[in-house]
Each structure stands twice: as C-alpha cells, then as structure tokens.
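In: sequence and computational prediction follow.
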Amino acid sequence: MLLASRRRLRAEVLIVLGLSLGQSAVYSIVQLLDKLTRAPLSEATSTLNRSQSTREYFDLTYQLLDIFFALVPVALVFYFLSQHAAAGSASPFARLGFNFARPGKDLLHGVGLAALIGIPSLGLYAAGRALGITTAILPSGLDAYWWTVPVLVLSAVRHAIVEEVIVVGYLLDRFGKFGWSTPLAILVSAVLRGSYHLYQGFGPFIGNVAMGLVFAWLYTKTKRVMPLVIAHAMLDIVAFVGFSLFGKAIGLG
C-alpha cells in the first residue's frame, strides 16, 4: 500500500513538473545548447518579459494570459495537497505557509532575505559576464506603455509564487513522503531551480542553485513559503521595473 502511494505521488510530481518548471528546465537546457553552438555565451542575450505583439493591447492581452495560465499548476498543486490531506488537518495553504497568518514577520523576513540574496547576485552576474559564462540579461523587452510597469510587477509576483510554491513548498513536502533525507530533498530542489535558469548561462545556474539551497533550508526551519515569495517577488520587481525605467538610460538596453 505504501509503495503504491509513493508511485502515485511520483506520478503526481512528474505531472506538475511537466506542466510547469520541469518543462521550463528542459527548454532551458535546449536553449543553452543552442546558444553554445552558435557563439560564445558572452555574445548571447537572454531577454525576459518579451513583447509578444507590436499591437499594444494584443501585447497586453498576451502578457496577462501568460501570467494567468502560468499560475494554473500552482492551483493544481493545492488541489493535490487538499486531496491527500487527512480529515481535520490544516488547509494546504496553511501547510505550506502560503497565507497571511503572520504578515509582519513574513514581510520583515522577506525583505531581509531579498537583501541577502540580491547584493551577491549582482556580483555573481558581473563575474559571470567577465568569465564569459553568462549571457547578457535584459530583464524587460516590453515597449513603454501605460501598463508596462503593472504587468512587470504582476510578472514578478507570478514567478515568485510559481517557483517558491512548487520548487520549495510542494516538492519538499512530496520528497519527504518519498522517504528522502532533508539534505537530498534540498539539493534536488536547488538543482531544479538552477536548471530552468540555464538558458541565461552557467553563472545564473550557480547563483540560483545557491539561492535554492538557502531558500529550501529556511523553509525546512520555518515551514513558511510566504517569506520566500516576498523575497523573490522583490528581487524580480527591482530587476524588471528598474530595467524598464532606467536600463536604457544607463546603457543597458
């Protein structure tokens, strides 16, 4: 019975990853190989938040649809968690700490974590560019419309929710049920996080693995994914919106 249950959970995890970040990891590896076989990585560019239409309101529609459908696997995760929950147990949101039970603490911890991760990330990006193992990263390729900044903020929040809920909260829960040790679960979670950033080069892979180790370790101590979502969202908002507003002015675009 236990073996059958684990097999079912493994199939569940493969489905979730196949619809979300596992799929992104596969594409990321292929994109990295494509870039490596064209020219040195230092000459390649990775553009985030690409424009999808030259027509303003069609572009807006595509952006909002992308954000909405990217969150569907998160809904699937909470559905699966609720299906396997014991009667009378906490809600799946409370189980992962994805709620507003302690907004002050979560915000404080999220801000501190963003500062802890953000500053070294800038140095790692500069080092990666100098070593030729990181592509040029353009955080936003959107044109300047009235909706550009709000959409970039929504995109940042989307990335934060999808990555932290699935790669940290959900996977560590499932890996524990597989019988894996905590160090192994943390390592696999972190390597997966790095793998779907490989299209940006080896520097971002290393940086995101390190970030994943820290985030997953913290989650095992707090059982709250919300501070991780806040920290991740803040990092992406600063990168996306900052580049959109000031990147071209300082010669980055």
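Out: Alright, I've got the coordinates. Numbering: from 1, shown residues only.
In: going forward, measure contacts and count neighbours with C-alpha atoms only.
Out: Will do.
In: what sits against the residue nearest to the spatial centre of the chain?
Out: Nearest residue to the geometric centre of the chain (CA atoms, centre = their mean): residue 163, 3.4 Å. Taking CA atoms under 8 Å, 6 or more residues apart in numbering, we find residue 163 in contact with 21, 193.
In: any idea how far it lies from residue 2?
Out: According to CA to CA, to the nearest Å, residue 163 stands 29 Å off from residue 2.
In: then residue 186?
Out: Distance of residue 186 to residue 2, given as CA to CA: 23 Å.
In: same check on residue 212?
Out: From residue 212 across to residue 2, the span is 29 Å (CA to CA).
In: who's more crowded, the two?
Out: Under the criterion of other CA atoms under 10 Å, the comparison of residue 212 against residue 2 puts residue 212 first, with 24 against 9.
In: grab the nearest non-local neighbour of the more buried one.
Out: Computed as CA to CA, 6 or more residues apart in numbering, the closest residue to residue 212 that is not its neighbour in sequence is residue 190, at 4.1 Å.
In: tell me how many other residues surround residue 34.
Out: With other CA under 10 Å as criterion, residue 34 counts 12.
In: buried set for the helix or strand harbouring it?
Out: Residue 34 is part of helix 21-36, with elements assigned from DSSP states H and E. By neighbour count on 16 or more other CA atoms under 10 Å, the buried set for helix 21-36 is 21, 22, 24, 25, 27, 28, 29, 31, 32, 35, 36.
In: here comes the other one, which I'd like you to weigh against the first:
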Amino acid sequence: MAESTAEPSPAAPGDDTPSAGAPPAPAAPAPLTPRLLRAEVLIVLALSLGAAAVSAVISFVGSVTAPQSLAEQTASLVGSQADSERPWLDLSRQVYSLVFAMAPVALVIHLLHRTGQSARTIGFDVRRPGGDLLSGAGLAALIGGGGLVVYLVSWQLGLTVTVAPSALNDHWWQIPVLVLQAVKNGVLEEVIVVGYLLLRLERLGWSPVQAVLASSVLRAFYHLYQGIGMFFGNLVMGVVFCWFYRRYGRVMPLVVAHALIDIVAFAGSVYLIGRVDWLPG
C-alpha cells in the first residue's frame, strides 16, 4: 500500500492541545502553603543565623566546661585568616567571606519576590536616607551605650568572655575590612532575623508577641558564645529592634544602627584595647 503524503492540518486558533512531540506546558507554581512556608524559614535559618545559633551554643558549652573562668577566655569576632607575612592572602579570604556571607540575604530577597513582595516590603531600601540615618544613629547610641555597660558589668561578674572585636593583623586594609564586616553584620542580621522572619512568622499565624520573642531569642542565642551577660543584652536589643520595625515598618534604620555599633566596637578595639584601663583585653 502506498504511504500517505498528506501533511497534518494546522491547529485551529485558540487550540491549546500540544502537538505530538512538543514539550508539555510548564505547570503553574504550587501555592505557598503553611508547610512550604515553614520549610522555607527553616532552610533560610539553617543557611544563616540558625546555624550560627547552634554553633554559639556549642561554643558556650565548651567555655563553661573549660578550666578557666569565662572572663579569662577570649572570643575574637574578626580574625586574620593568613600569616602576617602574606597580607594579600588574608585580604583575599576576608573579601571572599564578606561576599558570600551575603548569599542568605540574596536568597531572602529572591524568596520575597517569588511571593509578590520585595525588599521594599520590609523597608530594606534607600527611599528615606536622611530619616534612616538619623533614627539609626539614635538607636545606635541607645543600644550601643547600654550594650557596653552590660558587657563591662557582666565581665566584672565573670558572666562574659573577654571579647576581642578585632584580631586582624596590622595592615593598611584593616579598618576598611572592619567597616565592611560591620555593615555585613547589620545587613545579614536585621534583614533576616527581623524583616524576613517577622514577616513570615506573622503569615504563619504567629501573634506579634510570639514573633518578636522568637526573633529576639534567636538573636540572643547566636550571641551566646560571648557569655550569659551578652545573651541577655542581645535579647533586649532584639526586642527594641523588633518594636521599632513593627512601629515604622522599615529595617534600614536597624541596619544603620547595627553597622554603627559594630564599626565603633571594631575600630575602637584597634585604638583603645591595651591603652585604657577600664576596657577588658
């Protein structure tokens, strides 16, 4: 029998039936159910500050079980990552760690966009630079001053380790790296543990009080490696920052405040520790 040479007729307009061999149309994205939302939050925290909290608890257990008292032990916040004779290698590793520490923040912003939101939803933008800088500076003065008092008192009571904010070798890039580390801390912590976490927990049905407590307790735990005194100091800081965010709906002033606090602490440790009697270290 002769083989048919007739060509298939073209699809009628509006006919969505795929032709033979054509790839299937992509499925619509699944709705963000509470189960998916909980998994998202846990994954974000496991890649960022949740993991830091677990590490801090392990470090704290190691400190309290050590033969020395807490005040006799030292915790370095920013340390050198190469010998002083190879500053280029140290700087390369510092920049590497700074860049990739921002990956969880990029992930959070990506996840917000997938649900029709953005960084502006949590106030992480530069629409109000003047107000953000002023309110951030005020918060930094309030929290930074109170935090210093808590640290000094708890250190005298033996409840806190000696904190060395900077253990970098003395190179020309020391202060710029410390400033960038401070900014990184502000962005990472405030975007994730305040803006993102409060937004997601409230969508899961948590009350404002429950969400604020969860955020503040998490902040306290990932600072536990510094000792009991700083645990409670950061708990109070978390409550104040969460209150501010819920009141004004912007995370950027918190980023500014946190960065300023850490800049003063990091740079101050370079110029003051060992030169003033009242500062431990």
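Out: Received the coordinates, thanks. For clarity, every value in this text was computed on a predicted model and none was experimentally measured.
In: what lines up with the residue nearest to residue 212 of the first structure in the second structure?
Out: Matched to the second structure by TM-score structural alignment, residue 190 of the first structure sits across from residue 216.
In: state the distance from the residue mapped onto residue 174 of the first structure from the second structure to residue 191 of the second structure.
Out: Matched to the second structure by TM-score structural alignment, residue 174 of the first structure sits across from residue 200. Per CA to CA, residue 200 of the second structure is found 12 Å from residue 191 of the second structure.
In: quick one, which of those two is more surrounded?
Out: Shown here are residue 200 of the second structure and residue 191; by other CA under 10 Å, residue 191 has more neighbours (26 against 18).
In: what's the spacing between that one and residue 244 of the second structure?
Out: Plainly put, residue 191 of the second structure is 14 Å away from residue 244 of the second structure if you go by CA to CA.
In: again with residue 61 of the second structure
Out: 33 Å.
In: next: residue 102 of the second structure.
Out: Using CA to CA, one gets 24 Å for the distance from residue 102 of the second structure to residue 244 of the second structure.
In: what's the answer for residue 178 of the second structure, then?
Out: If you go by CA to CA, the gap between residue 178 of the second structure and residue 244 of the second structure works out to 26 Å.
In: who has more neighbours, the two?
Out: Neighbours were counted for residue 178 of the second structure and for residue 244 using other CA under 10 Å; residue 178 has more, 24 against 17.
In: checking the equivalent of that one over in the first structure next. Helix, strand or coil?
Out: Using TM-score structural alignment, the partner of residue 178 of the second structure in the first structure is residue 152. Per DSSP: H, G, I helix; E, B strand; the rest coil, the local secondary structure of residue 152 of the first structure is helix.
In: show me where the first structure has strands.
Out: Ranges of strands within the first structure are 45-47, 136-138, based on DSSP state E.
In: single out the most deeply packed of the ones you listed.
Out: Among the strands of the first structure, strand 136-138 has the highest mean neighbour count (mean count of other CA atoms under 10 Å), at a mean of 19.
In: how close does the equivalent of the residue nearest to the centre of the first structure over in the second structure get to residue 169 of the second structure?
Out: Alignment note (TM-score structural alignment): residue 163 of the first structure maps to residue 189 of the second structure. Separation of residue 189 of the second structure from residue 169 of the second structure (CA to CA) stands at 26 Å.
In: repeat that for residue 199 of the second structure.
Out: With distances taken as CA to CA, residue 199 of the second structure is found 40 Å from residue 169 of the second structure.
In: likewise for residue 259 of the second structure?
Out: Here the criterion is CA to CA. By it, residue 259 of the second structure lies 22 Å from residue 169 of the second structure.
In: do residue 213 of the second structure as well
Out: In terms of CA to CA, residue 213 of the second structure sits 38 Å off from residue 169 of the second structure.
In: what about residue 32 of the second structure, neighbour count?
Out: Counted by other CA under 10 Å, the residues lying close to residue 32 of the second structure total 12.
In: the closest residue to it other than its chain neighbours: neighbouring residues, count only.
Out: Of all residues beyond its chain neighbours, the one nearest residue 32 of the second structure is residue 115 (7.9 Å), with distances taken as CA to CA, 6+ apart. Taking other CA under 10 Å as the criterion, the count of residues near residue 115 of the second structure is 10.
In: residue 115 of the second structure -> the first structure?
Out: Using TM-score structural alignment as the criterion, residue 115 of the second structure maps onto residue 84 of the first structure.
In: now do residue 136 of the second structure
Out: Aligned partner of residue 136 of the second structure by TM-score structural alignment: residue 110.
In: if I look at its match, how far off is residue 166 of the first structure?
Out: 18 Å.
In: ok, residue 223 of the first structure - contacts?
Out: Contacts for residue 223 of the first structure (CA under 8 Å, 6+ apart) come out as 95, 96, 97, 169.
In: tally of neighbours for the residue nearest to residue 212 of the first structure?
Out: Neighbourhood size, residue 190 of the first structure [other CA under 10 Å]: 25.
In: repeat that for residue 117 of the second structure.
Out: As a burial measure, residue 117 of the second structure scores 13 neighbours (other CA under 10 Å).
In: do the same with residue 210 of the second structure
Out: 14.
In: across to the second structure, which of the contacts of residue 223 of the first structure hold up?
Out: Using both residues aligned by TM-score structural alignment, their matches' CA atoms under 8 Å, the second structure keeps these contacts from the contacts of residue 223 of the first structure: 96, 97.
In: now distance to residue 246 of the first structure too, for the contacts of residue 223 of the first structure, in CSV please.
Out: Converted to CSV, the contacts of residue 223 of the first structure look like this (distance: CA to CA, whole Å):
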residue, distance to residue 246 of the first structure
95, 40
96, 36
97, 35
169, 34
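In: helices - which of the contacts of residue 223 of the first structure land there?
Out: Of the positions in those, 95, 96 sit in helices, assigned by DSSP state H.
In: closest to residue 106 of the first structure among the contacts of residue 223 of the first structure?
Out: Ranked by distance to residue 106 of the first structure (CA to CA), the contacts of residue 223 of the first structure are led by residue 97 at 9.8 Å.
In: how much space between the closest residue to the closest one other than its chain neighbours and residue 170 of the first structure?
Out: Excluding its sequence neighbours, the residue lying closest to residue 97 of the first structure (CA to CA, 6+ apart) is residue 224, at 3.8 Å. The span separating residue 224 of the first structure from residue 170 of the first structure equals 11 Å under the rule CA to CA.
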